[in-house]
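Asker: okay, here's the prediction I keep looking at, along with the sequence it came from:
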Amino acid sequence: MSISPLPKVLFFDVFGTVVEWRSCVTRALAKAAELALLDPEKQLPASLRERVGAMTPRDWRAIAEEWRASYGQFTKNFDPSQGFISVDDRHYTAIQKLLQQRGLEGLFTDEERWDLALCWHRLQPWPDSVEGLGLLNCQFRTCTLSNGNVSLLEDLRSYGSLPFTDVTSAEHFGAYKPSPQVYRGAAQRFGLDPSQCAMVAAHLYDLKAAKAVGLSTVYVERVQEEAFTAAQIAEAKQEGYVDQWIGLGSDGLIEVARQFGIPVETSS
C-alpha cells in the first residue's frame, strides 16, 4: 500500500462510492409514476396519462441522471454566503423543475414529490460495501464525508446496514465538497491533522480537493460514475493526487481492505 504512515480515520464519499444511485432512483421514479396512474382519486388529464404511459425505463433513467447532475452542479457552485441549503431541499426543488420541464408537474402531489426527494435516503450499497467497511473497521474508524445532510446519511447507513463507525456531513461545516473547509473540518472533528486521515471516493475532483489540504487518497472506480479515456487516467495518475487506485476489476472496498493488509477471506 502506498499510503504511509497509515491513517487513523478513513473518510468516505457515499453517493456512487458506497451506494449505487442510478438504478435505485430510476426505479423510484418509475414506481411513483405507476402508482399515480393507478390512483383512482387522481383526476389526471388524458394527455398526461398518455405521456406518462409512453415513458420507458430509459426515460426515467434520463431524469434520474439529470437529477443527479443538477445536484453536482449545485454543490460545486454553492455560495455559503447565501445561506445553507440542505441536499434534501435541493433534491425537492430540482425534481419539481425537472418534472415541470417535461410537462409532468401534475402527476404528483406535493407530498408525493417530497417522498420522491427522499428516495435518495433509500439507496442500495454496492455489493462489496458492507463487507468492505466491516473489514476496514478492524483497523480504522470509518466515517462518511458526504455532501448529503446528516439525516440522509443516517438513513442510508440504517437502510443499507452500512457499518460506518461515524457519520460526518458537509452540513456540519455549512459548506459543500470540494470546499477545503469540509475536509479540514472533518479532520478537526476527530482531533486530527489532515495528514492522519484518508479520503476514499469514486470521484477524482473529490480526491484532488482532499489531497490539496493534506489527506491521503484512495480512488475506487465504480461503473458509470466517471468515464475516462486511457490518456485521462494516465494524466490523473501522473498528477499524483491519488495514492491508491482501485480499478473496476477488483472488489471495491474489499480490495481497499486488502491493500491495507487486512486479511480477507476468499471462498473456494
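Answerer: Thanks, I have the structure now.
Asker: drop to CA atoms for contacts and neighbour counts, all remaining ones
Answerer: Fine.
Asker: my guess is Leu153 contacts Tyr159. True?
Answerer: No - because the distance of 9.7 Å does not satisfy CA atoms under 8 Å, Leu153 is recorded as not touching Tyr159.
Asker: and the two? which has more neighbours close in?
Answerer: Summary of the neighbour comparison: Leu153 and Tyr159, criterion other CA atoms under 10 Å, with Leu153 having more neighbours (23 against 14).
Asker: from Ala62, how far off is that one?
Answerer: Taking CA to CA, to the nearest Å as the measure, Leu153 falls 24 Å from Ala62.
Asker: ok, Gln244 touching Tyr219?
Answerer: Yes - taking CA under 8 Å as the definition, Gln244 is a contact partner of Tyr219 at 6.2 Å.
Asker: those two: who's more crowded?
Answerer: In this view Gln244 and Tyr219 are compared by other CA under 10 Å, and Tyr219 has more residues nearby, 23 against 19.
Asker: I'd like the distance between that one and Lys237.
Answerer: Separation of Tyr219 from Lys237 (CA to CA): 10 Å.
Asker: before we move on, what about Asp88?
Answerer: Distance, Asp88 to Lys237, using CA to CA: 34 Å.
Asker: the two: which is more packed in?
Answerer: Each of Asp88 and Lys237 had its neighbours counted (other CA under 10 Å), and the higher figure belongs to Asp88 (19 against 14).
Asker: which element is Arg184 on?
Answerer: For Arg184, the enclosing helix or strand under DSSP states H and E is helix 180-189.
Asker: now for that helix, which elements pack on it?
Answerer: With contacts defined as 3 or more CA pairs under 8 Å, 6 or more residues apart in numbering; DSSP states H and E, the secondary structure elements packing on helix 180-189 are helix 204-212.
Asker: comparison target below:
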Amino acid sequence: MASMSMTASGTRTTSLPEVADPSKVAPKDARQLSRLFFEQLALLEEGSHEHSYARNTLIEMNMSLVRFAAGRYRSRGADEMEDIVQVGMIGLIKAIDRFELSREAEFTSFAIPYIVGEIKRFFRDTTWAVHVPRRLQEARVQLAKATEELRSRLDREPTVKELAELMSLSENDVVEARLASNGYNSASLDAAIGGSEDGESALQDFIGMEDAALGLVEDFHALAPLVAELDERARQIIHMRFVEELTQAQIGERLGVSQMHVSRLLSRCLARLREGMLTSQ
C-alpha cells in the first residue's frame, strides 16, 4: 500500500510502489503505473534516491515502446538491431524527461515520435558510406518520395524538371540530391565480380585507369637536385621557359640578349639535365 512522505521542500508525496521487475510489466499495466510515477516524479527532488527510482522505473517499464518502434527494422542484422534499440532508448529517456501530465496526452503518443526520431537520426547520420551534407541527405528522402509519386502518376520515369517543380527545388538541387544518393551505399574494391572467367576478378580490375602523371613524380624528384646544380642564370631561364611558359623571344627581352642566344643556353641546360637523368637511372 502506498504511504505519505515529505520532500526536502516540505511537499507531501505518496510513496511509490515497489516494482519487482519493471521491464516485465505488461504494456497495459505500464500505462497506468506510468501516470502514477510521473505524478510523483514532478514532485520529487531531482537527484534524490526517490527521484532516481521513479525515473529508472519509468524507463524500464516503457522499454516495450522502443522494441515496438525498432520492430520495423527486423530485417537488419542482429548487431545493427542492438544499436537501433540503444538509440531508441535515448529517445525514450528524452521523452520521459520532457513529458508533463498537464499535456493531457498519453505518454505512449508523446514518446513514440521521440524514439522514432532518434532512430531516423541514427540512420541519417551513420549509415552513409561517405559524408554527405545533411541538406542533401534530407533532399534524398524527398527525392525518393517525389520520384515514386510522379512515376505512378505519369507511368514513366519523371524528368529532372518535373521533379524540381514538385519538390519546389531548382534543377541543380535535384541533380545534387541524385548524386548524393550514390553516397548511401558503397562496394569494396576487392569485391569479387560474378561471371568472370577466372572467378577471381575484383571490382578494382574493371574501374579506373593508370594515371600517366604519376610517373612524372619520380622524374621531378630526380630532376630537382640536377636543377639545383645549375648556375643562377640557367635556373632563371628554365623557370621562365617551363614555369612561366615564356617564349624564347620574351626571355631574351627580359635578359637583354637575342633569341638565338637564349636558344643556345636553353639547349645547353637541357642537354646537361638529360645527361644527368640518364646517368642517375
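Answerer: Here it is on my side, so go on. Remember, it's a predicted structure, so these values are computed and weren't measured experimentally.
Asker: TM-score for these two?
Answerer: Scored against TM-score structural alignment, normalised by the length of structure 1, the superposed chains reach a TM-score of 0.22; 104 aligned residues with a CA RMSD of 6.6 Å.
Asker: hang on, the earlier thing: just the angle between the helix or strand that the helix holding Arg184 of structure 1 is followed by and helix 180-189, please?
Answerer: Where DSSP H and E defines the elements, the next helix or strand beyond helix 180-189 of structure 1 is strand 197-201. An angle of 130 degrees separates the directions of strand 197-201 of structure 1 and helix 180-189 when computed by axes from the mean of the first three to the mean of the last three CA atoms, to 10 degrees.
Asker: show me what strand 197-201 of structure 1 is packed against.
Answerer: In terms of contacts (3+ CA pairs under 8 Å, 6+ apart), strand 197-201 of structure 1 is packed against strand 9-12, helix 204-212, strand 216-220.
Asker: need those in TSV with distance to Thr26 of structure 1, can you?
Answerer: Output for these, formatted as TSV (distance: least, CA to CA, whole Å):
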stretch	distance to Thr26 of structure 1
strand 9-12	24
helix 204-212	25
strand 216-220	23
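Asker: among those, which is nearest Gln181 of structure 1?
Answerer: Minimum separation from Gln181 of structure 1 across these (CA to CA) falls at helix 204-212, 10.0 Å.
Asker: the inter-axis angle of that closest one versus strand 216-220?
Answerer: Computed by the same axes, to 10 degrees, the angle between helix 204-212 of structure 1 and strand 216-220 is 170 degrees.
Asker: in helix 204-212 of structure 1, what counts as buried?
Answerer: Going by neighbour count (16 or more other CA atoms under 10 Å), the buried part of helix 204-212 of structure 1 is Leu204, Asp206, Leu207, Lys208, Ala209, Ala210, Lys211.
Asker: specify which member of those residues is nearest to Gln259 of structure 1.
Answerer: Proximity to Gln259 of structure 1 was ranked across these by CA to CA; first place goes to Leu207, at 17.9 Å.
Asker: the closest one and Tyr183 touch, don't they?
Answerer: No - counting by CA under 8 Å, Tyr183 is not a contact partner of Leu207 of structure 1; they are 10.2 Å apart.
Asker: overlap in contacts, the two.
Answerer: When CA atoms under 8 Å, 6 or more residues apart in numbering defines a contact, no residue borders Leu207 of structure 1 and Tyr183 alike.
Asker: for Asp29 of structure 2, what are its contacts?
Answerer: Contact analysis of Asp29 of structure 2 by CA under 8 Å, 6+ apart lists nothing.
Asker: same check on the one 4 residues further on?
Answerer: For Leu33 of structure 2, no residue meets the contact criterion (CA under 8 Å, 6+ apart).
Asker: mind checking how far it is from Glu39 of structure 2?
Answerer: In this structure, Leu33 of structure 2 and Glu39 of structure 2 are separated by 10 Å, where distance is defined by CA to CA.
Asker: overlap in contacts, the two.
Answerer: Between them, Leu33 of structure 2 and Glu39 have no joint contacts when contacts are counted by CA under 8 Å, 6+ apart.
Asker: how about Trp245 of structure 1, secondary structure?
Answerer: With DSSP: H, G, I helix; E, B strand; the rest coil as the basis, the three-state label of Trp245 of structure 1 is strand.
Asker: that one: neighbour count?
Answerer: Each residue near Trp245 of structure 1 was counted by other CA under 10 Å, and the total is 15.
Asker: again, but for Thr57 of structure 2
Answerer: Number of residues near Thr57 of structure 2 (other CA under 10 Å) recorded here: 20.
Asker: am I right that it sits in a helix?
Answerer: Yes - per three-state DSSP, Thr57 of structure 2 lies within a helix segment.
Asker: show me where structure 1 has strands.
Answerer: Remark: strands of structure 1, listed N- to C-terminal, are 9-12, 19-20, 124-125, 141-146, 166-169, 197-201, 216-220, 244-246; assignment by DSSP state E.
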